[in-house]
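**Q** Predicted model follows, preceded by the sequence.
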Amino acid sequence: MPTLYDFSASDLSGAEVPLDRFRSQVVLVVNTASQCGFTQQYAGLERLHEDLSARGFAVLGFPCNQFGGQEPGEAAEIAAFCTTKFDVRFPMFAKIEVNGANAHPLYRWLKSAAKGLLGSEAIKWNFTKFLVDRDGRAVARYAPNATPEAIRPDIEQLL
């Protein structure tokens, strides 16, 4: 069975990042968008990252434009938005697709490993979150309206 560590993704600068870099950490993987009603969650995600990174936690953001065209910008625009509006310091990756034939391999794995409501695999909207344990296994999936603060106890339990 694959784990998070079997994948890689390009960051916003275009550099390929092996996700093995996050080995032995608890990770929250989130598909993000700059023009979404849930965009304010960037603040809570950054707070989680700041508060818990010293204990072995990381948030990984994956911009996606598949839901209402709410992430239309290029990499530089996404980086500027995240930095300027929310002081995001957690790793942000290049824009990807999370559903369909061109879904990033990481998301194909996440969706099959941690299914949604009624066993659904499809991502329904921006800010769907996947919690990955220290062994690289996807252990939980959270709906877009689940705030970072609400899932903090689950993260801390894994730390």
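**A** Perfect, I can see it now. Numbers count the residues shown, from 1 in each chain.
**Q** Please make it C-alpha for all contacts and neighbour counts, starting now.
**A** Will do.
**Q** Find the residue at the geometric middle of this protein.
**A** Nearest to the geometric centre of the chain sits residue 30, at 2.0 Å (C-alpha atoms, centre = their mean).
**Q** ok, that residue - contacts?
**A** Neighbour list for residue 30: 59-62, 127-130 [criterion: C-alpha atoms under 8 Å, 6 or more residues apart in numbering].
**Q** buried subset of the residues you listed?
**A** Buried subset of the contacts of residue 30 (neighbour count, 16 or more other C-alpha atoms under 10 Å): 59-62, 127-130.
**Q** now, which of the residues you listed lie within strands?
**A** 59-62, 129-130 (DSSP state E).
**Q** isn't residue 121 right up against residue 111?
**A** Yes - the pair residue 121 and residue 111 passes the contact test of C-alpha atoms under 8 Å, sitting 4.9 Å apart.
**Q** Which one's more surrounded, those two?
**A** residue 111 (21 against 18; other C-alpha atoms under 10 Å).
**Q** And that one, which helix or strand is it part of?
**A** helix 105-113 (DSSP states H and E).
**Q** ok, and here's another one to check against it:
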Amino acid sequence: MSIYNFSAKSMNGQDICLDNYKDKVILIVNTASQCGFTFQYEDLQRLYDRYKEKDFVILGFPCNQFAGQEPDDNDKVQAFCTLRYGVSFPMFQKVNVRDEGAHPLFEYLASTKPFEGFDESHPVAKVLIPLLKEKHPEYLFGDAVRWNFTKFLIDKKGNVLKRYEATTDPTDMEKDIELLLKF
């Protein structure tokens, strides 16, 4: 099995089979517009701009499961991403990424690459970890996505190679991306 066995709805409602991204290095990210990590859109877009001509793509999946940080409809989410951060990588309609009703792609991703911990030295982690312990202790168990801006790196054959938590900034993934692109 690979990510190519899954599909999702693009922002315009079209069903997109992920095998459309065969032979590309893919970064799949669950996103939110009102999150402490929303600033990562900027670096994600930089990565996309830097490597898109070299068979690299980012796929964004907005999610409202974490503290209601993506409350708007898909059109407003798309407008926010485009106007505020210049996002031009493919964005998909909002999905659930954990628990009952989770999109099968995210169930697969999380089961393939389990949670390995947050970078507790990240500035936002100082807020995130206490918040999870106090308000969402259920998110601290299992391998499901734990917060917005969890990222999964996929090789050109559709295999999930690495999982990065919200506390990993996109620029810190660049060497891994370049290795897969054979720089």
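**A** That came in fine, so what should we check first? None of the values given here were measured: they were computed from a predicted structure.
**Q** in structure 1, which spans are helices?
**A** 41-52, 75-86, 105-113, 148-158 (DSSP state H).
**Q** Measure the mean distance from the second one to structure 2 post-superposition.
**A** Okay, so that is helix 75-86 of structure 1. With mean C-alpha distance after the TM-score superposition for structure 1, helix 75-86 of structure 1 departs from structure 2 by a mean of 0.4 Å once superposed.
**Q** same question, the third one
**A** On superposition with structure 2, the mean distance recorded for helix 105-113 of structure 1 (mean C-alpha distance after the TM-score superposition for structure 1) is 0.6 Å.
**Q** List the buried residues in that helix.
**A** By neighbour count with 16+ other C-alpha under 10 Å, helix 105-113 of structure 1 contains the buried residues 106-111, 113.
**Q** cool, stretch 146-159 of structure 1 as well?
**A** Neighbour-count burial for stretch 146-159 of structure 1, counted by 16+ other C-alpha under 10 Å, picks out 147-148, 155, 158.
**Q** which among those residues gets closest to residue 86 of structure 1?
**A** Distance to residue 86 of structure 1, by C-alpha to C-alpha, is smallest for residue 148 among the buried residues of stretch 146-159 of structure 1, at 14.3 Å.
**Q** one step back: quick one: the helix holding residue 111 of structure 1 aligns where in structure 2?
**A** Under TM-score structural alignment, the match for helix 105-113 of structure 1 in structure 2 covers residues 104-112.
**Q** how much space between the residue of structure 2 positioned farthest from its centre and residue 127 of structure 2?
**A** Most distant from the centre of structure 2: residue 134, at 24.2 Å, with distances by C-alpha atoms, centre = their mean. Residue 134 of structure 2 sits 11 Å away from residue 127 of structure 2, going by C-alpha to C-alpha, to the nearest Å.
**Q** And for residue 10 of structure 2?
**A** 32 Å.
**Q** More neighbours: these two, which one.
**A** A side-by-side neighbour count of residue 10 of structure 2 and residue 127, using other C-alpha under 10 Å, places residue 10 first with 19 against 12.
**Q** The more buried one touches residue 91, doesn't it?
**A** Yes - using C-alpha under 8 Å, residue 10 of structure 2 is in contact with residue 91, at 6.3 Å.
**Q** who are the neighbours in contact with residue 45 of structure 1?
**A** So residue 45 of structure 1 contacts 59, 148 (C-alpha under 8 Å, 6+ apart).
**Q** For stretch 58-78 of structure 2, measure first residue to last.
**A** End to end - C-alpha to C-alpha - stretch 58-78 of structure 2 spans 15 Å.
**Q** again, but for stretch 1-20 of structure 2
**A** This stretch, stretch 1-20 of structure 2, spans 16 Å end to end (C-alpha to C-alpha).
**Q** In structure 1, what stretch matches the helix or strand where residue 128 of structure 2 lies?
**A** Element membership for residue 128 of structure 2 (DSSP H and E) is helix 125-135. The counterpart of helix 125-135 of structure 2 in structure 1, using TM-score structural alignment, is absent.
**Q** buried ones in that helix?
**A** So for helix 125-135 of structure 2, counting by 16+ other C-alpha under 10 Å, buried means 125, 128, 132.
**Q** Verify the stated contact: the first one with residue 167.
**A** Right, residue 125 of structure 2. Yes - shown here, residue 125 of structure 2 and residue 167 form a contact pair, counting by C-alpha under 8 Å, at 6.4 Å.
**Q** Isn't residue 60 of structure 2 up against residue 33?
**A** No - judged on C-alpha under 8 Å, residue 60 of structure 2 makes no contact with residue 33 at a distance of 11.6 Å.
**Q** corresponding residue for residue 140 of structure 1 in structure 2?
**A** So, by TM-score structural alignment, residue 140 of structure 1 is matched to residue 162.
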